[in-house]
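Engineer: 3D model of this:
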Amino acid sequence: MTFIEIAEKLAVSTSTVRLCISKYKQGGVDAVLFDIQRSGRPAEITCDALQ
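Structural biologist: The predicted structure follows:
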């Protein structure tokens, strides 16, 4: 499937598809599902709230 076909099927932008595929190529499924820690404003949702 092309990026456009995937984006249409999932109702997301092609840039989102490209980003996910790029993350997958770099680090596998975990890289796509879990964001790495970045500098910047702290998260408003605690880790406990996510579980």
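Engineer: going forward, measure contacts and count neighbours with C-alpha atoms only.
Structural biologist: Will do.
Engineer: Lys23 is in contact with Ala31, isn't it?
Structural biologist: Yes. Counting by CA atoms under 8 Å, Lys23 does reach Ala31; the two are 5.8 Å apart.
Engineer: Who are the contact partners of Ile21?
Structural biologist: Neighbouring residues of Ile21 by CA atoms under 8 Å, 6 or more residues apart in numbering: Val32.
Engineer: One more: Val32?
Structural biologist: Cys20, Ile21, Lys23, Tyr24.
Engineer: Could I get the buried residue list for whatever helix or strand it lives in?
Structural biologist: Per DSSP states H and E: Val32 is located in helix 14-33. Neighbour-count burial for helix 14-33, counted by 16 or more other CA atoms under 10 Å, picks out Thr14, Val17, Cys20, Ile21, Lys23, Ala31, Val32.
Engineer: Could you also give me the structure for this second sequence? I'd like to compare it with the first:
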Amino acid sequence: MFFKIFLSTYHVPILQPFGLSRTTHLVMHVYHFFSNYYHWVTSTLLQLDQT
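Structural biologist: Sure thing, here's the model as predicted:
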């Protein structure tokens, strides 16, 4: 499960055109990571709450 999140987080920014500035690239990178992490945490908490 974690590796799926890891791959979905990191393959998107890597495939972006290198014309982007490093700052924009870094912001997108961090945004993808935290959005995926947030979804993973909330889904895990929902699963625990249902039991």
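Engineer: Could I get the TM-score for this pair?
Structural biologist: Here the TM-score for the pair of chains, by TM-score structural alignment, normalised by the length of the first structure, is 0.34; 28 aligned residues with a CA RMSD of 3.0 Å.
Engineer: quick revisit: could you point out which element follows the helix holding Val32 of the first structure?
Structural biologist: Next along from helix 14-33 of the first structure, by DSSP H and E: helix 47-50.
Engineer: Can you give me the buried ones in that following helix?
Structural biologist: Going by 16+ other CA under 10 Å, helix 47-50 of the first structure has no buried residues at all.
Engineer: for stretch 29-40 of the second structure, same thing?
Structural biologist: Quick answer for stretch 29-40 of the second structure (16+ other CA under 10 Å): His29, His32, Phe33, Tyr37.
Engineer: I'd like those residues laid out as JSON lines, including secondary structure.
Structural biologist: Below are these laid out as JSON lines (DSSP: H, G, I helix; E, B strand; the rest coil):
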{"residue": "His29", "secondary structure": "helix"}
{"residue": "His32", "secondary structure": "helix"}
{"residue": "Phe33", "secondary structure": "helix"}
{"residue": "Tyr37", "secondary structure": "helix"}
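Engineer: Out of these, the closest to Ser43 of the second structure would be?
Structural biologist: Lowest distance from Ser43 of the second structure to the buried residues of stretch 29-40 of the second structure (CA to CA) belongs to Tyr37, with 9.9 Å.
Engineer: Tell me how many other residues surround the residue nearest to the closest one when sequence neighbours are not counted.
Structural biologist: Among residues not flanking Tyr37 of the second structure along the chain, Ile5 sits closest, at 7.8 Å (CA to CA, 6 or more residues apart in numbering). Residues lying near Ile5 of the second structure (other CA atoms under 10 Å) number 15.
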